[in-house]
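Engineer: How does the following fold in three dimensions:
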Amino acid sequence: MSAGPYMVESWEAGQSITYVANPMWWGTPPASDTVVTRFIGQDAQAQALQNGEIQAMDPQPSPDLLAQLEAIGDSISFEPQDQFTYEHWDFNFDGPFADPALREAFALCIPRQQMIDSLIAPLNPEAEVLNARFVFPFEPQYQEVVEASYADQSEQDIEAAAAILAENGAEGTELRLGHNANPRRAQEAALIVEACGPNGAGFDVQDIGNEDFFEAEGELATGAFDVAQFAWAGSALKSGSSSTFQTDGGNNNGNYSNPEVDELIAQLNAETDTDAQTQLVIDIETILWEDLATIPGFAFPGVVATAADAQGVEYNPSQAGLTWNANEWVRTAQ
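Structural biologist: Okay, here's the model as predicted:
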């Protein structure tokens, strides 16, 4: 069954889902009778687009992917753009990183700027380190929020991080760095191992990235991590981040808890005045930085690439993603 313009016709596990027009849909009929979603590894998507196996894609961009798309030429179109998604590192508050000293040491060794320079700037030359969680650099209130809430808590200083570990007798503390194993996150993890590991700050960094990290029995859900490296996809609605930082929130994988943050988020969720929202975001961000609840990294550059015969595919910077207007997609004769 379906409440939208399409309904599922068939599903091949790990391969594809086929949607067909819903005969009970009361609105405007979709432009195409059938839409197929294919599951293809990120490293093979550009080739699939070039070969005509797919007509649209929105993978996580990387310099390698951008080079692949550029090499295809005029038979496709694409353009990197901003989106409401950001990379971050969440601590597990039920393990060693309940100790604020260890969180501070990690915040000081993580090479956020290096990640921007090597992995993000080739896609977005104006990219900058993200110093907030509820607002993005392309939003007008971003500078106001950061200037009022951020106090250089995670500017990289490997020597200071090493000193904190030494002062607390914590050299060699195991740090299980969890992530899903896509190419860019593997590169991020390698940079963290170099900066925060034995030859850097002094953690024993274990890269436990794997394809099952997000699964029901994976490390994120079971708490078998010390720092989780992944991204949140959202929108301009500030209430969308609530459950990430509220006590027992559905997205609060690290079990962070602060009653003052809970109260401020409850106020934010009920506030409709944008100026009042900004002040509440400042108050929340200030505490999140004081607690080092999570470390934001960078806003994702987004990219939608389409074949020449794909019409109606439009970029959406929110978590609605590529298929938000799939009912308007159509293939034209070439």
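
Engineer: all contacts plus neighbour counts: C-alpha atoms, from now on.
Structural biologist: Noted.

Engineer: which residues does Ala127 contact?
Structural biologist: The contact partners of Ala127, by CA atoms under 8 Å, 6 or more residues apart in numbering, come to 116, 120-121, 298-299.

Engineer: Assumed it was part of a helix.
Structural biologist: No. Remark: Ala127 does not belong to a helix; assigned using DSSP: H, G, I helix; E, B strand; the rest coil, it is coil.

Engineer: Quick check: it vs Ala181, distance?
Structural biologist: Distance of Ala127 to Ala181, computed by CA to CA, to the nearest Å: 23 Å.

Engineer: about what we covered before: most neighbours among the contacts of Ala127, which one?
Structural biologist: For the contacts of Ala127, counting by other CA atoms under 10 Å, the largest number of neighbours falls to Ala299: 29 neighbours.

Engineer: isn't there a strand covering that one?
Structural biologist: Yes. Secondary structure assignment (three-state DSSP) places Ala299 inside a strand.

Engineer: now stretch 127-147: how far from the chain's centre is it?
Structural biologist: Taking CA atoms, centre = their mean, to the nearest Å, one finds the center of stretch 127-147 at 15 Å from the center of the full chain.

Engineer: how long is it from one end to the other?
Structural biologist: End-to-end distance of stretch 127-147 (CA to CA): 18 Å.

Engineer: Buried residues in it, which are they?
Structural biologist: Using 16 or more other CA atoms under 10 Å as the test for burial, stretch 127-147 gives 127-137, 142-143, 145-146.

Engineer: this one next, for a side-by-side:
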Amino acid sequence: MRASSGVRTGVAVAVLAAITATTLVACGDEDTRIPSIGYAVDNTVTTYNGGTTAGSVSAAPQAFSRALPGFALTAPSGGAVSDTDIGTAVEVPGEQQVVTYTLAAPAVWSDGVPMTCDDIVLAWAARSGRTAADGAPLFDAASTAGYTDIERIDCAPADKVATVTFRSGRGYVEWQSLFGAGTMMPAHVAARIAGVPDVVSTLAGGDQDALRRVADVWNTGWDLTPAEGEDVGTVDPAVFVSSGPFRIESYSVENGLALVPNERWWGVPAATDRVVVWPKGADIAAKAASGDIEVVDADGGTATPDGFTSTAQPSFGVEQLILATSGVFVDPAARRAFAACVPRGELYAQHGHPGYEAETGRGSGIVDSRTTLPATLPYRSVAATAAERYRTPDVAGVTAGLAEAGLTDPVVRVGYLGPDERRAAVVAAIASSCAPLGIEIVDASSPTFSPLALRAGEVDAVLASTAGQAGASGTSSADPGRFALRGGQGVNVGGYANGRLDELIDRLAVDQSDATVLSAAVEAENILWTDMPTLPLYNAPRVTAVASGMRGVQSNPTVAGAGWNMDKWILVG
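Structural biologist: Next comes the predicted model:
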């Protein structure tokens, strides 16, 4: 059963209102407010566009959810709740799923250009996988989940209303998450840079050269590289326009990514004058001591700075080993052999729940399903498919797998974004377990590591969370994890493909009744435990730490991270 838009709107308003009320009560004295807040995240910031494959595995969702808001945001509960500052999304009753999206009348980009349905159409064109040339998608979208099920969007250029019609029989269950925070890039900027009149008519016209230029802008036109040296790293405000309470001002290695209030924002103004995002690599302890960082949103193994108050919890994301389907792992038997030497039980016990003890649900044990989430009703039955295999090293399983794959003394390079003490310890533990069984493990981490290295053949496995995320990850929907295993998805960095699994994933996207989830997910897990494209470990641990005087920060164990409500943050001296 789908929750109504009205119900979700009420939840969102209640959540945000409660946070605002708390901060205002606690910080009534305006003279004590400090105008700048430092926010440390445990991932890189390489692009403004989190919808690209590279952007989806970056910290874009943590950094830009309040610079590029949408019709929904991902709340700490894990679900999508309406953001009515941007507009309303209403499902129209009928046999075929139809959703009407109406942008708020005052909604404008930070350059003064109104937000229109053109922005919605661009998001659909980019994320649906349908805009193609020579059989290949032009847009490098991380995932097509939900957007590929849209049959058409009725939109008159520059209008505020878009009518989205889904294909018959393909009503997307998680439709409230579509066109959410970070999904709608400025269509007028893409059109200007691409040299086309507007996105809607260009997409309808079918001019391949014009379409390719629009796609090129969407793919790389919003890439971000921090300036070095004394360069303040001013970011072009005509290109990196904002639709939220914050906009990007500058980005440099020395001074971080500076977000400042968007003067054209029509909603409640940001509560602080400046938030500086410090990507992975910043010396958190030193910057916390110097007063440059007041909020830390990081991996559960991250040390809490002196004087900070921390909250540790399991995220909705699942820590996992994503395996190549080429090179040393071209044969599924080789992947099974590797899985058989990974001490999953030991890894959970030592690294899977730092700072908290969950008796049930998320964080309470080894995760044995890729298609359902712990704490959901079907999980226990679906997870039983694993039959508690691959929990402790299995000498016979390793020997048989290597023999079947024809491998002798294979070397497995495991990559992850470093430095990361917890993941380094995990890889070391795997190496210690696998070495006596004839598999050599090499730690292939680096400060610039991207899961795309797996696709390029530079590593054999990636240690990351759901959909390859090094940092914040996951939602209360299993779709992100499922689509990361679907053939042809950008975020499917291992290149795994199984036609029957694709059918099951597509079925689960439109039918999540208990009976369907049980039957489809059990079949899917049987396929996955045989093919072994990934090996799930446990819910990725997260920690949110705040300095004394911080108000309004609410930890969010999802892909949105603590930055989901940064416009409510206040620092009191």
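
Engineer: what's the TM-score for these two chains?
Structural biologist: Scored against TM-score structural alignment, normalised by the length of structure 1, the superposed chains reach a TM-score of 0.87; 320 aligned residues with a CA RMSD of 2.3 Å.

Engineer: List the buried residues of stretch 514-532 of structure 2.
Structural biologist: If you call a residue buried by 16+ other CA under 10 Å, then stretch 514-532 of structure 2 has these buried ones: 517-518, 520-525, 528-529, 531-532.

Engineer: just stretch 13-28 of structure 2 next, same as before
Structural biologist: Neighbour-count burial for stretch 13-28 of structure 2 flags 16, 19-20, 23-24, 27 (criterion: 16+ other CA under 10 Å).

Engineer: CSV for the residues you listed, including distance to Gly291 of structure 2 and secondary structure?
Structural biologist: Written out in CSV, the entries for the buried residues of stretch 13-28 of structure 2 read as follows (distance: CA to CA, whole Å; DSSP: H, G, I helix; E, B strand; the rest coil):
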residue, distance to Gly291 of structure 2, secondary structure
Leu16, 27, helix
Ile19, 24, helix
Thr20, 24, helix
Thr23, 21, helix
Leu24, 23, helix
Cys27, 19, coil
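
Engineer: Strands along the stretch 51-200 of structure 1, start to end?
Structural biologist: Under the criterion DSSP state E, counting those that start in this stretch, the stretch 51-200 of structure 1 carries strands at the ranges 56-57, 76-78, 81-91, 174-178.

Engineer: most packed of these?
Structural biologist: Compared across the strands of the stretch 51-200 of structure 1, strand 56-57 shows the largest average neighbour count, a mean of 25 (mean count of other CA atoms under 10 Å).

Engineer: what's that one aligned against in structure 2?
Structural biologist: Alignment note (TM-score structural alignment): strand 56-57 of structure 1 is matched to residues 295-296 of structure 2.

Engineer: can you tell which of the strands of the stretch 51-200 of structure 1 is closest to Ala236 of structure 1?
Structural biologist: Between Ala236 of structure 1 and these, the shortest gap by CA to CA is with strand 81-91, which sits at 7.2 Å.

Engineer: how close does that closest one sit to structure 2?
Structural biologist: Once the two structures are superposed, the average separation between strand 81-91 of structure 1 and the matching residues of structure 2 is 1.4 Å (mean CA distance after the TM-score superposition for structure 1).

Engineer: Not counting sequence-adjacent ones, nearest residue to Ala48 of structure 1?
Structural biologist: Once flanking residues are discounted, Ala48 of structure 1 sits nearest to Ile54: 5.9 Å by CA to CA, 6 or more residues apart in numbering.

Engineer: Then Val20 of structure 1?
Structural biologist: Of all residues apart from its sequence neighbours, Thr34 sits closest to Val20 of structure 1 (CA to CA, 6+ apart), at 4.5 Å.

Engineer: The match of strand 56-57 of structure 1 vs structure 1, mean deviation?
Structural biologist: Once superposed with structure 1, the aligned residues differ from stretch 295-296 of structure 2 by a mean of 0.6 Å; criterion: mean CA distance after the TM-score superposition for structure 1.

Engineer: Does Leu220 of structure 1 fall in a helix, a strand, or a coil region?
Structural biologist: helix.

Engineer: what comes up buried for stretch 327-334 of structure 1?
Structural biologist: So for stretch 327-334 of structure 1, counting by 16+ other CA under 10 Å, buried means 327-330.

Engineer: I figured Cys242 of structure 1 was touching Ile265, is that so?
Structural biologist: Actually, residue 242 of structure 1 is Ser rather than Cys. Yes. Using CA atoms under 8 Å, Ser242 of structure 1 is in contact with Ile265, at 6.3 Å.

Engineer: Next one: the aligned residue in structure 1 for Ala429 of structure 2 from Ile282 of structure 1, what distance?
Structural biologist: Aligned against structure 1 by TM-score structural alignment, Ala429 of structure 2 finds its counterpart in Leu191. Leu191 of structure 1 sits 30 Å away from Ile282 of structure 1, going by CA to CA.
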